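In: Take a look and give me a structure for this.
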Amino acid sequence: MLTRIILRAVPNLKRWTPIRFNSQQVDPAKMKAFQEKVDKAKVRRAYALGGCLMFIWISTHGILLYKRRSEHRNLNEKLPPISWEEFEQKYLSTGDVKSIIFQPHFETANVYLHSAKEQQMKKSFVDLVHTTPDKFSRPPDVRFYIEASADDVQSLVTAASQKYKTHVDFELDQFPSYRELSFIVGSSLFVLAAITMAK
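Out: A predicted model of the protein is given here:
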């Protein structure tokens, strides 16, 4: 009874016929081709994302390494490194050395002293040299170069400390450092998030 009332109120409703989908009408070959296109698009997207991340990873390494090299050249001009033999004779033997930061990439060590004389020398270089190592916000007091591995340099410093009965802190300044590596990882994650949100 209710159906007859609705049909009388809306006479055009009779013309509507339900649409029935038949699963047999879908061509399996077309579905397979469509799925292959989707899979290829996903693969291309993954390759593009991986290539972009690799580019960011390499470029940030290059930028930080270039920055280090520029600081190294600038410091060489302002405070040329001396030889290991001269450094040992003038500084290690007197017990003025507080800490040594060895950079294996440049085969050069930055030395920080705790004597009043060398602290006065340090103040004269603050305005001339602009460099910021990871653990020190001031330029080194003395620098020396040596063609040796990090383990060999550490062994030499340890032997000299025992010989002259002094204590010297020895540290390595590898590339990339923890701070530089965190910058590289952070930049890569930022680019990854930006690409993901853009899609």
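
In: hey, let's count contacts and neighbours off CA atoms from now on
Out: Will do.

In: Mind giving me the packing neighbours of the host helix or strand of Tyr47?
Out: Assigned by DSSP states H and E, Tyr47 belongs to helix 28-78. In this structure, helix 28-78 packs against helix 178-198, with contacts taken as 3 or more CA pairs under 8 Å, 6 or more residues apart in numbering; DSSP states H and E.

In: any idea of the angle the helix it packs on forms with helix 28-78?
Out: 150 degrees (axes from the mean of the first three to the mean of the last three CA atoms, to 10 degrees).

In: now what about helix 178-198, what contacts it?
Out: Residues outside helix 178-198 that contact it (CA atoms under 8 Å, 6 or more residues apart in numbering) are Leu49, Leu53, Ile56, Trp57, Thr60, His61, Leu64, Asp134.

In: run this one through as well so I can compare:
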Amino acid sequence: MTRKLEGGKLLVATHNKGKLNEIAEILTPYGVTVIGAGEMDLPEPEETEDTFVGNARIKAHAAARATGLPALSDDSGITIDALNGAPGVYTADWAQTPNGRDFEMAMTRANDELTAAGASAPRTAQFRCTLVVAWPDGHDEVFEGVMPGQLVWPVRGGHGFGYDPMFQPDGYEITCAEMDPAEKNTISHRGKALAQFVQGCFSG
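Out: Next up is the predicted model:
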């Protein structure tokens, strides 16, 4: 039986504003007020695991312990089949520069590596999201969502964030960055994982 969340306030253990806004938008219909880790001045713990669930657990438990509130953490990324699942948990690392994250650089690297590997179209990939909600007593619940698709080049669209401009979901002719954000949220890996989270922790 999934543990339920009481009250309408949820701490989200992320400093990524794009991710925080997306989570807040998806949870709006459920009357949930989202607070980001940045607003609470929480430090970003080091992500030392080699799985999405491992890193999500680190972030959620650290935030729950620090604040005494239940905390939701999202570890997500893109897995590219022709690159043996890379970048995976290193999705954000591919974008890291001394001056912050540069996803244009990261998308270029992905395309360059696919070209070097001789990968032909469709260059299949998946956006993956693992959510962990942790309580201060150490209990946690895990929810996962996957959005399959393929990578396109050159990139297209001005919405979204991260690798959205090069990712075309299965069944669509447009990229995530060309979609209305509300439409993307209904099919996205994060939207699917959050729907399971709401059903598990708020419904019933």
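
In: Mind checking the TM-score on these two?
Out: The TM-score (TM-score structural alignment, normalised by the length of structure 1) is 0.27; 89 aligned residues with a CA RMSD of 5.4 Å.

In: Just the buried residues from the contacts of helix 178-198 of structure 1, in ChimeraX please.
Out: Buried members of the contacts of helix 178-198 of structure 1 can be picked out in ChimeraX with the line below, counting by 16 or more other CA atoms under 10 Å:
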select :49,53,56,57,60,61,64
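
In: of the contacts of helix 178-198 of structure 1, closest to Asp169 of structure 1?
Out: Asp134 (15.4 Å; CA to CA).

In: what about Ile101 of structure 1, is that helix, strand or coil?
Out: strand (DSSP: H, G, I helix; E, B strand; the rest coil).

In: how much space between it and Arg179 of structure 1?
Out: Note on Ile101 of structure 1: its distance to Arg179 of structure 1, by CA to CA, to the nearest Å, is 16 Å.

In: same question, Asp169 of structure 1
Out: 20 Å.

In: More neighbours: which of these two?
Out: Asp169 (15 against 12; other CA atoms under 10 Å).

In: hang on, the more buried one packs against Ile100?
Out: Yes: between Asp169 of structure 1 and Ile100 there is a contact under CA atoms under 8 Å: 6.1 Å.

In: which residue sits closest to Phe52 of structure 2, ignoring its sequence neighbours?
Out: In space, and not counting its chain neighbours, Phe52 of structure 2 is closest to Asp75: 5.3 Å by CA to CA, 6 or more residues apart in numbering.

In: What helices and strands are in contact with the helix or strand containing the one you found?
Out: Secondary structure from DSSP H and E places Asp75 of structure 2 in strand 71-80. The contact analysis (3+ CA pairs under 8 Å, 6+ apart) places strand 71-80 of structure 2 against strand 9-12, helix 52-67, strand 123-134.

In: With respect to burial, which of these scores highest?
Out: Neighbour counts (mean count of other CA atoms under 10 Å) averaged over each of those peak at strand 123-134, with a mean of 24.
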